[in-house]
Each structure stands twice: as structure tokens, then as C-alpha cells.
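*Asks:* Here is a sequence together with a model predicted from it:
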Amino acid sequence: MGTSAPAFRELGYWLFRYRRTWRGSIVISVANPLFFLTALGLGLGKLVDRDGALHGESYLRFILPGMLVAAVMQTAFLEAAGPVLQSVRQRGNYRAAAATPLSPEDILYGHLMFWALRAVQNAVLFTGVSVVFGAVDPARAPLLVPIALLVAVAFATPAAAWSVTVTRPSQISAVFRFAVLPLYMFSGTFFPVEQLPSWLRPLAWATPLWHGVDLGRAVALGTATPFRALVHVGYLTAMAVAGLLVARRNYRRTLHV
């Protein structure tokens, strides 16, 4: 993507800001999987395992990859939507940066690198807690980190491309409520998509989060096939590239001074 040294200056700005909040974010990154795995995996999971609905696979191992990918998706959207809006409007730090030798692309790439680092951080902490719980094979756990990173970039770039043009926070709240949360609930995160009504399954299979969840689950459970994995990676990569191209155009239009 042609990242230049100025883009690392923008990354340095976000890392400098992050120095004040990193402790709280790490606590949340550890506490969230801990609570979810305890409640859903060890609590509800006992009832699901007793029913045998997953054909011998424990519910804890089933939901772990979906929860990881869904959590990374949610964080990527929130990190790339609210802060971008604030940087353009209320705080104005994007416009301040654009008044320097930094180009709009530098600003985008620097912020994108920060989102990627946050995604890797969350994925590493999440999988670490999961390994302790026995929810994923330690040999396969590292493979979930690049999958989480791909999902994060696939959602962060379109979110940034859109939010740099947004004028009201209520717009972001509406998209989160009516798009992100339904994806979280109905893309195979907590139950197989095959349990949805037949007319709704194709819609679920077409969602980007399902591709990330299915890829992560197949890798974690050791059931991945080369063709299916290639389809998932190709879908998410295309989404990330398209989002990046649109984001570059919108950043140039919005931040051109």
C-alpha cells in the first residue's frame, strides 16, 4: 500500500494517545473472553453438550473462534468509526495533521496500522485466555491471530471510508445497532448457520463475518480445506482492498487542504 515514513508519524501519534488507555483496554481484552467463555462455554455449554447438537464437539471449542472473530470485527468497526469521525469533526486532529506535510493517504495508513496493532493485541490476548481454558489447541491458536487481523482490516477499511464522510455520531450508532450487532448474532458466532430458516441461510453465508467465523472455526477445529479457506481469504481480502481504495478517495476529498 506504499506506506511511507510520514505514515509512521501518524501511527506514532495514535500510539502516544494509547499510552493513557492501554491498561484498561488490556483488562477488557482479557476480561471479555474470560466472562464469555465462563458463561457460554462452561455454563450454557454443558446443556448444549448434553444435547449432542454439535456431533461430539464441545460447545466451548465451537464458539471460541466465532467469539474471537466477532469481537475483533466489533472492535475494528468501533475503532475505525468513532475516532475517525471525531478526528475529522470534534477534535480536528485529522485536519491538523493534513495541514502538515502528511498527505491524506499518510493519515489513513498510519491510523490503519494502529487498528491492525490493536487487532493483533486483542487476538493474542483472546487466544491466550482460550488456551488456558482448553478451548483451542495450543498448536492451532497462533493461526487464529492472522485470521483475526484479516477480519479486522476487512471491516476497518470500509468503516473508515464511510465514517470520514459522516457528520453526526447518531449515524454511527445506527449502523452499529442495525448492521454490526445483527452480524454478531446471526453469522454463525453462537450456533451453526444451518439452524437458521432456509430462506435466511444464503443471506448469512453472504456476510463477511460468516466467512471470518467459518474460517477461524475450521482452522481451530482442524477441519479446514484448501478450497474453502481460499474462498474465505479471497472474500475478506477483496473487501479489505475495496475498502482501502474507497477510503483513500474519501480521505483525499475530505482532508484536502
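*Replies:* Received the coordinates, thanks. Numbers count the residues shown, from 1 in each chain.
*Asks:* drop to CA atoms for contacts and neighbour counts, all remaining ones
*Replies:* Will do.
*Asks:* show me the contacts for the residue nearest the centre of the chain.
*Replies:* The centre of the chain sits closest to M73, judged by C-alpha atoms, centre = their mean, with a distance of 2.4 Å. By C-alpha atoms under 8 Å, 6 or more residues apart in numbering, the contact list for M73 reads 151-152, 155, 209.
*Asks:* what's the farthest-apart pair in the residues you listed?
*Replies:* For those, with distances taken as C-alpha to C-alpha, the pair at the greatest spread is A152 and L209 (10.1 Å).
*Asks:* Look at the two and report which has more neighbours.
*Replies:* A152 (31 against 27; other C-alpha atoms under 10 Å).
*Asks:* I figured the more buried one was touching A116, is that so?
*Replies:* Yes: A152 lies in contact with A116 (C-alpha atoms under 8 Å); the separation is 7.0 Å.
*Asks:* Would you mind confirming that V151 is in contact with G234?
*Replies:* No: in this structure, V151 is not within contact of G234 by C-alpha under 8 Å, at 11.5 Å.
*Asks:* Please identify which of these two sits among more neighbours.
*Replies:* V151 (28 against 13).
*Asks:* Name the helix or strand for L34, please.
*Replies:* According to DSSP states H and E, L34 maps onto helix 22-36.
*Asks:* which of the residues in stretch 188-205 are buried?
*Replies:* 188-191, 193, 204-205 (16 or more other C-alpha atoms under 10 Å).
*Asks:* Closest one of those residues to P146?
*Replies:* T189 (18.2 Å).
*Asks:* Look at that closest one and tell me its secondary structure.
*Replies:* Secondary structure for T189, judged by DSSP: H, G, I helix; E, B strand; the rest coil, is coil.
*Asks:* Second structure for comparison follows:
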Amino acid sequence: MASSRYIKKSLRRDQVHQIQYIYDLIRELVGRDIKLQYKRSMLGIAWSFVTPLMQLVVYYFIFRLVLSLDIPNYAAFAFSGMLVWTWFQASLFRGASSITDGRELIRQPGFPVAILPIVAVTTNLVNFLLSLPILLLFLGNEGGWLKPAFALLPILILIQFLLTLSLTYLVAAINVTFRDTQHILGVLLNLVFYLTPIFYDTDTIPAQYLQAFHLNPMTYLIEAYRTVLLEGALPGLLPLLFLALMSLGLLFGTYRIFRRASYRFAEEL
């Protein structure tokens, strides 16, 4: 009995050490990617919110001044959508090449290949979090204040993380065999960008097309972010719960696909 308890304790210690190792490795790789991303850049990490701000200026001019969409607090409305979309898009695009770009790491014995897509999504999560204060400035400037509903923001971020990671596992695995995946993904993301309510409101979509727009999970996420941040209210909890469960199920499936494909990565790279 004493021997059995000792073995169980040893196994638990090994598991704790393994989790700590994975955590430290992800932290180091995320830090490395952020440094490389802005290496020799004058603005450095400020580019994480300068780019969305520049896009906002263009969209504000077109959809507020030229086309004159009747959307209150349009600057915060558009900027919130762009931040959410930029995290999603950049993670998928970077994650698609995470395996092919990490061939030196993958060839090292015992390296946990599955963390590379996690690193891609987490790196862009850091950029997203760094840009959030800019959005809060827009909210304050246009009359919005922190409200109790803001406590739901971490849950929305977690759901988006799970959804994005699940798709990243899929495209990362496919891109190892079919190198055109990243180029096709770029085209698809550009198309989906215009089919996602980033710079326009779903209320402006004709009723016969609205259901098709809601097949896009990013539509639910962006609307939930805006409900929390711009309105200070709780989003629909049932659609959010469905999206969370769907993201978990999708992550389970795509991770299994990734794991099966990972045994051939070293050979195909």
C-alpha cells in the first residue's frame, strides 16, 4: 500500500512538472514571437493598435461621413468589431504556418508540437488585450463607462480563444501537406470579413439574408462583445452557451485530427 501511494504521488508530481514545463514553454515562445514581430520597429508593440486605428479612420470616413450609417457611438462600434476580428484573423493566418515555420523545434525529440498553434493564438491575444484600453478610451469619450456586465468579458475572450484555437489546429495540420492552404485561407478570410458585421450593424441586413449571416459564429461573438462593452448589458446567454459548447466540441475534433497528422510532420517538413 505504501508503495502504491508513493507511485501515485510520483505520478502527480510528474504531471505537475509537465504542466509547468508546458506553461513556461508557451510563455517563452509567445514572448519570443512578440519580440520578433516588432524587432527593429520604431513604434514596436504600438503597431498592435495603430493598424486598427488607421482602419477605423477609413471606415469612419466612409460609413459615418459618406454613407452616413445611423449607428450611435460609431467609433467604438467599429473599433470593437475590428479588434475582435483582427485577433481571429491574425491567429488563423499565423497559426496556419506555425508548424512549417517551426520545423527546427519540431525536429527536437520530445518537443510538444501541439503548443505551436496555442502560441500563435496567444500571441495575438496579447495584442488584443493591449488594444483594449484604446477601445475603453473611445467608450469614455462617447459616454460609455465600466458597468457590471463588463465582468462577462473574460468569458467572451475564453470562448473566442477556444473557437480560434480549434480552427487553427485544423488549418495548421492541413498546411503541412497542402502548402496552398495559407493562401486560400487569406482569400477566405477577406471574404468572411465583409460577411461579418464589423463596420455595419446586423439591423441593416435584409431579413431574408439575416439567418445566413448568423451561421457565422463571429457574428454572435462580435454582437456579444458590443452588447457587453457598448450597451453594458448581458448578451443572449443561450446562443453564447451554444457557441461555447460548439467551440469545445470543435476543438476536441480538430485536436484529434492535428494529433494524428503530427506523427508525419517531421517527415513532411
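*Replies:* Done, it's in. Small disclaimer: the values here were computed from a predicted structure and weren't measured.
*Asks:* Do you know the score for how well these two fit?
*Replies:* Here the TM-score for the pair of chains, by TM-score structural alignment, normalised by the length of the first structure, is 0.75; 241 aligned residues with a C-alpha RMSD of 3.3 Å.
*Asks:* Let me have the buried residues of stretch 188-205 of the first structure in CSV, extended by distance to I28 of the first structure.
*Replies:* Formatted as CSV, those follow (distance: C-alpha to C-alpha, whole Å):
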residue, distance to I28 of the first structure
G188, 23
T189, 20
F190, 21
F191, 24
V193, 28
A204, 29
W205, 30
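*Asks:* List just the nearest of those to R228 of the first structure.
*Replies:* Of these, the one sitting nearest to R228 of the first structure (C-alpha to C-alpha) turns out to be W205, at 12.6 Å.
*Asks:* Go ahead and confirm I147 of the first structure touches G212.
*Replies:* Yes: under the criterion of C-alpha under 8 Å, I147 of the first structure makes contact with G212 at 7.2 Å.
*Asks:* Spit out the residues that contact these two alike.
*Replies:* V69.
*Asks:* that older thread, and the buried residues of stretch 188-205 of the first structure, which two are the farthest apart?
*Replies:* Across those (C-alpha to C-alpha), the longest gap, 14.6 Å, separates F190 and W205.
*Asks:* In terms of neighbours, single out the busier of I147 and G212 of the first structure.
*Replies:* Neighbour count, other C-alpha under 10 Å: between I147 of the first structure and G212, G212 has more, with 31 against 23.
*Asks:* mind listing what that one touches?
*Replies:* Here G212 of the first structure is in contact with 69, 147-148, 151, 232, 236 (C-alpha under 8 Å, 6+ apart).
*Asks:* what do we get in the second structure for it?
*Replies:* Using TM-score structural alignment, the partner of G212 of the first structure in the second structure is L221.
*Asks:* That match: which element?
*Replies:* Going by DSSP H and E, L221 of the second structure is part of helix 217-229.
*Asks:* which SS state does the closest residue in space to S247 of the second structure that isn't next to it in sequence fall under?
*Replies:* Spatial nearest neighbour of S247 of the second structure, excluding adjacent residues (C-alpha to C-alpha, 6 or more residues apart in numbering): L163 at 4.7 Å. Going by three-state DSSP, the secondary structure assigned to L163 of the second structure is helix.
*Asks:* Can you tell me which of the contacts of M73 of the first structure is nearest L47 of the first structure?
*Replies:* L209 (26.2 Å).
*Asks:* which residue ranges form the helices in the second structure?
*Replies:* Along the second structure, the segments classed as helices by DSSP state H run 2-37, 47-60, 74-96, 103-106, 115-141, 153-177, 181-194, 207-213, 217-229, 237-262, 265-268.
*Asks:* Output those in a markdown table, with distance to S68 of the second structure appended to each entry.
*Replies:* Output for these, formatted as a markdown table (distance: least, C-alpha to C-alpha, whole Å):
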| stretch | distance to S68 of the second structure |
| --- | --- |
| helix 2-37 | 37 |
| helix 47-60 | 9 |
| helix 74-96 | 10 |
| helix 103-106 | 49 |
| helix 115-141 | 19 |
| helix 153-177 | 30 |
| helix 181-194 | 18 |
| helix 207-213 | 21 |
| helix 217-229 | 20 |
| helix 237-262 | 31 |
| helix 265-268 | 51 |
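*Asks:* rewinding a little: give the aligned equivalent of the residue nearest to the centre of the first structure in the second structure.
*Replies:* Using TM-score structural alignment, M73 of the first structure sits opposite F88 in the second structure.
*Asks:* try N93 of the first structure
*Replies:* N93 of the first structure maps onto E104 in the second structure, by TM-score structural alignment.
*Asks:* That match: neighbouring residues, count only.
*Replies:* The burial count for E104 of the second structure: 11, using other C-alpha under 10 Å.
*Asks:* With F36 of the first structure instead?
*Replies:* Neighbour tally, F36 of the first structure, other C-alpha under 10 Å: 16.
*Asks:* Now do the contacts for it.
*Replies:* So F36 of the first structure contacts nothing (C-alpha under 8 Å, 6+ apart).
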